[in-house]
Structures are given as C-alpha cells and as structure tokens.
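*Asks:* The sequence isn't on hand, but the structure is:
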C-alpha cells in the first residue's frame, strides 16, 4: 500500500528519510508505523486465543461438530478481516496550499552618462587706451561791486522843551536833519516826556525828509514833566556799493591718454556629462501561494470485531 507524508500528503517510498516535497523528517513516521504493526499482530493473536478458548469450551461441553464448524468459520472470517484491514485502501480528495515561483515584469529607469556639447562664453580682461580730459581748478581774479544797505546819516536837535504853565501844556520839539546828499526817506521817532515818577509819556511820529532837508517833530501834554526825551523807531537806508577785486574758481582741462580694463568675450564649445535615462522592462522572481486539489490513499478498516466478542 502506498505511503504519504504526514505533513503535505506527498507520496513517499518505504524507508525514505525526508519528504521530497516539503522536507519533513520521516523518522518518527516510520517508527509509528512499526508500533502500529506490532499492535495489530497482538490483536490478531488475542482474537485467535479467544476463538481457541471458545472451541475448548465447546469441546469440553460435548458440543457437536456443527458448532465446531461455525467457530472455525468465524476464525476464518476474522483472519480474512485482518488481512483485508491490512491491505484495503481508499482514495480521498484534499486541498493543499502550495507555493510557487513566478517571473513578474517591472519597469525601471536605466540611466547612463553621456557627453553633451554646449556653447559658452569665455571672457578675459584687456587694457584699452582712451583719451580723457584732465582738469584742475585755478583761482581767477575779477572786479565786482560790494553793496550794503546802510542807514541814512541824520542829526537831531532839541529846539523846545517847555514845562506846563498856567495856561499852556508842556511842549517838546525836535528838529531832524537828513544829512545824506542823495537820498531821502521816511524817518520815524518817538518823542515825549520823562515824568517825575519815572514813567514816560509821548507818541511816535513819522515824516519824509528829503536829502539835506530838516523836519520838526513836536509833542505836547497837559502834565508836569521832569525832562524831554526821544528815540529813533526806524531810519531809512540806501544801498552803498564799492568796487572790489574778487576771485572765482575756474576749471582748466587738457587731453590725456589713459587706459581702462575692458572684458572681451568669445563663444567656445565645451562638453559636459549628463545623465540620460529611459524606461526598460525587467523581470523579478516572486513567490506566490495557490490552492491545489490532490488525492491520497487511506486504509479501510472493516467493522468485524464484534463477531468475536
């Protein structure tokens, strides 16, 4: 009868040490088989002993030969049953998960270095002559008029300073003379009195006085005075000019040859390394699992042992 691996149910040969499919160690499997054979043999012997005992009992009791023939028939049936049990098998289906290898395609990039020409500019510095004006500053004399506003020359004369009388007020008169020989203008003066308590009383007056002319400024007040006084508010001015020698800065230039640095460039062709890539298909081995329907043979054990009990 064919034997099968207890792990994967692959068919195995008598005395095989390892399963050729899954590599399972078969030493323990063969030992169990040997023990099973010994057990069956013992059962056969026990059954024969039981039958012999029944025959002895039957003969001892003076049984007829029909009974003996029946017992012998039972013995033959039992022996046949054991022979059948040792050799009869049946095939049953089972499902086994097995692994297998498969080549699976995949797309990868394949890159390589390539020399690619390109154009670039190379530049260098050169000295280029040019003409430039070199200039310097010098002081040059010139005639100019220096004009200033100056007040007109004048003089003030007190012509009257009268105390208050019984029938007349206090009175003061100042005569202002324009001493300039060319220009007239408006003269403004404050005239009045200084009182005994330290205060002042008076008024501002303005008159136009021509060159070399005079004008009187008069003020009166009904009060007792200590003295007469005046002050100039504004005096006309005129522009007084005179010739002076001044200096101004002028720039004098002359041509001169100089050199400047300029960059001169030209196109050159060079080569650079670039990576060029493309898609290629490669195959890789992958392990997969699938279900497989298989068949195995198993021993058939007949139910005949009740005949001897």
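*Replies:* Sure thing, it's come through. Nothing here was measured: the structure is a model prediction, and the numbers come from that model.
*Asks:* C-alpha from now on. contacts and neighbour counts both.
*Replies:* OK.
*Asks:* Now the longest helix seen in the chain: buried residues?
*Replies:* When the chain is parsed with DSSP state H, its longest helix is helix 27-60. For helix 27-60, a neighbour-count test (16 or more other CA atoms under 10 Å) marks 47, 48, 51, 55, 58 as buried.
*Asks:* go on, stretch 251-261?
*Replies:* Applying 16+ other CA under 10 Å to stretch 251-261 flags no residue as buried.
*Asks:* How about stretch 67-78?
*Replies:* Neighbour-count burial for stretch 67-78 [16+ other CA under 10 Å]: 68, 71, 75, 78.
*Asks:* With distance to residue 244 and secondary structure as added columns, please give those residues in a markdown table.
*Replies:* Formatted as a markdown table, these follow (distance: CA to CA, whole Å; DSSP: H, G, I helix; E, B strand; the rest coil):
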| residue | distance to residue 244 | secondary structure |
| --- | --- | --- |
| 68 | 181 | helix |
| 71 | 176 | helix |
| 75 | 171 | helix |
| 78 | 166 | helix |
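*Asks:* this is the comparison structure:
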C-alpha cells in the first residue's frame, strides 16, 4: 500500500493547475463555510483525481493505445471520461445498471463507451478488471489509488487560502478517496477532518470499528455515489489518526440537508453532495457539533442529480 503524503498532494496541485476550477468557498454563518466543489468540471470533485491520474501516466509514457477504463457509480466515470477526452485517449466506463440516467447521458456526452453491468459497484468493477486484462487498457479506480486520492486532496489548500484560521474540514466518505487526500493535507496543516457517512453506507466507520477493511451492506439514499462496499486501505490508515472523527448520519438528515441547500441557497446537489452538510444539520440529530469559535469548512462534493425531486418553496 502506498502511504499517501502531503508531497503527493502538492505534486497533484502542480498537475492540476489551469485544468480544474479552483473551488469557490462561501460563508454559511456561525463559523461554517461551504466549499462548492459540486461546481467542478463534470459536477464533482472527482475531476481532480482523474486528471492527476491520467496526467501522471502521460508524464511517465504509460498511457496505452487501448485507453483507460474504470468502474464507477457515475461521478468517477464522468471525471475519467472528461480527463481522457482532454488527454486524447479512449475511455470505457463500467456502471451498475441502476446508475442514474443523468450520469449515463453525461458520460456518453463526453464520448465514453458506457457498459452497464449488474446492480452493484462490485459487479461493474469485476467486468472492468476483465476488460483491462483482455484489452490492455489502463485501469483507473473510483477511489482506491494514491494518484486519485492526492488529486482530491488538492481541495484542502484551496479552502485554506479562503478561510484563514480554518480548524476543521468536513467531507463525505464513500470509498475514501476524497477523505484520504483531504485528511492527509489537513494533517500536514494541523487541522481536524470529520468523515461523514450515511448510517447504512459505513465502509470507513465499520473498518475503524473492526480494525481492518471489511465488507459492509449498502443501503442509502446516497448509495449511488457513496455506496462502496469497502473503504480503501489508504483511507483506513489515514483515519486512524487522532485528528480524524468518523460520524454517521441517517438518510432523513441527508434528504433534509439537500433540500435546505436548495431552499436557502438554490444549490441543486446530489444526496452524496449534501451528506457532509447533514452532519451539521438543523435536524434532531447533529452528528458533529463545532466548538465555540471553531472555523469549519464543509465540502459540497457533487451535483449530478435530477433536480426534479427538489420541492419548490
């Protein structure tokens, strides 16, 4: 297992300069800021890791003629297809058959060859691995790769530049790529990271409890993006630090947070994009309560959703 370092994140930032949109950060009151990464290319933070991954392979001369392939619930596939188009290589993306139509349509819009397999990420991943083995395509991953995590981690320094005296960053966790990168950068600066998962998509929380990576059941309104059956070993290693807190939020709070982002700010985000915000929500159960004077940044990480189910108020 590659041990992720802040140097990896800094190198990723050099590769990403001029290719990704710097994150917009806006105050939300009471010492909380929102990092609006859902406005990134392809509608999620995944563009950072995908571009770092392919740019590094381009530098090393290891981008094959068969292109790149990835299995993804949607957002990582979108990012991979977007970056592949920038690099001038083919992208073959494997998704579960129940992936949101909006994501499938966007993938095809980026020129990707879309293959729908099975009903869970694990099944799409198995098909992707077989494709890579038989064609020689470069296998990317939705989250479990140091280049992917390091790219995602570039968010943290951009947030720090806009929130002087930042104490804590709050991120949603699926497979752990965003968390591992951000928490690695946060640790370098002496900041706390709060890792937020749906109660029934708790790959990181369960791994911390068990002391090892374990398979978990996946059943959440946010499972299309946060539905990894197991967290990456890198994420688990990072999460064992005292500067990381793992919290769980019920689906009802995720739905509430997503609606609130729309009602109060006209931000249309996917359920995964509202999961970090749900930890600080105004509902009956606040998973994370900041201390007096604590300065907190909450990452709004994805916008690939059908906004038709947001209630107009």
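*Replies:* Yep, that arrived. Please read all numbers here as calculations on a predicted model, not as lab measurements.
*Asks:* Just the TM-score for the two chains, thanks.
*Replies:* For this chain pair, the superposition-based TM-score is 0.16 by TM-score structural alignment, normalised by the length of the first structure; 77 aligned residues with a CA RMSD of 5.6 Å.
*Asks:* Helices of the first structure, start to end?
*Replies:* Secondary structure of the first structure (DSSP H): helices at 27-60, 65-87.
*Asks:* ok and the last one relative to helix 27-60, angle-wise?
*Replies:* Between the axis of helix 65-87 of the first structure and that of helix 27-60 there is an angle of 180 degrees, by axes from the mean of the first three to the mean of the last three CA atoms, to 10 degrees.
*Asks:* so how far is helix 65-87 of the first structure off the chain centroid?
*Replies:* Offset of helix 65-87 of the first structure from its chain centre (CA atoms, centre = their mean, to the nearest Å): 96 Å.
*Asks:* Show me what that helix packs onto, helices and strands only.
*Replies:* helix 27-60, strand 237-299 (3 or more CA pairs under 8 Å, 6 or more residues apart in numbering; DSSP states H and E).
*Asks:* Of all those, which one is nearest residue 145 of the first structure?
*Replies:* Comparison of those against residue 145 of the first structure by CA to CA identifies strand 237-299 as nearest, at 4.4 Å.
*Asks:* Which strands or helices does the closest one pack on?
*Replies:* strand 3-4, helix 65-87, strand 89-151.
*Asks:* Of all the helices of the first structure, which one comes closest to residue 143 of the first structure?
*Replies:* Nearest to residue 143 of the first structure, of the helices of the first structure and by CA to CA, is helix 27-60 at 137.9 Å.
*Asks:* that older thread, how distant is the longest helix of the first structure from the center of its chain?
*Replies:* 88 Å.
*Asks:* so which of the helices and strands packed on helix 65-87 of the first structure gets nearest residue 125 of the first structure?
*Replies:* strand 237-299 (4.5 Å).
*Asks:* tell me the angle of the closest one relative to helix 65-87?
*Replies:* Angle, strand 237-299 of the first structure to helix 65-87, by the same axes, to 10 degrees: 150 degrees.
*Asks:* wait, isn't residue 275 of the first structure in contact with residue 113?
*Replies:* Yes - applying CA atoms under 8 Å, one finds residue 275 of the first structure in contact with residue 113, separated by 4.6 Å.
*Asks:* ok so, going back, Throw the helices and strands packed on strand 237-299 of the first structure into CSV and include distance to residue 268 of the first structure, thanks.
*Replies:* As requested, those are exported to CSV (distance: least, CA to CA, whole Å):
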stretch, distance to residue 268 of the first structure
strand 3-4, 81
helix 65-87, 96
strand 89-151, 6
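*Asks:* hang on, isn't residue 114 of the second structure packed against residue 107?
*Replies:* Yes - the criterion here is CA under 8 Å, and residue 114 of the second structure meets it with residue 107 at 7.2 Å.
*Asks:* Helices along the second structure, start to end?
*Replies:* 6-16, 46-60, 75-87, 101-109, 121-135, 146-162, 177-188, 203-210, 223-226, 233-239, 251-265, 271-278.
*Asks:* Any chance you could list what contacts the first one?
*Replies:* Under the contact criterion CA atoms under 8 Å, 6 or more residues apart in numbering, helix 6-16 of the second structure has outside partners 48, 51-52, 55-56, 147, 150-151, 153-154, 181, 184-185, 188.
*Asks:* Can you say which of those are buried?
*Replies:* 48, 51-52, 55-56, 147, 150-151, 153-154, 181, 184-185.
*Asks:* buried set for stretch 233-240 of the second structure?
*Replies:* Within stretch 233-240 of the second structure, the residues that count as buried by 16+ other CA under 10 Å are 233, 234, 235, 236, 237, 238, 239.
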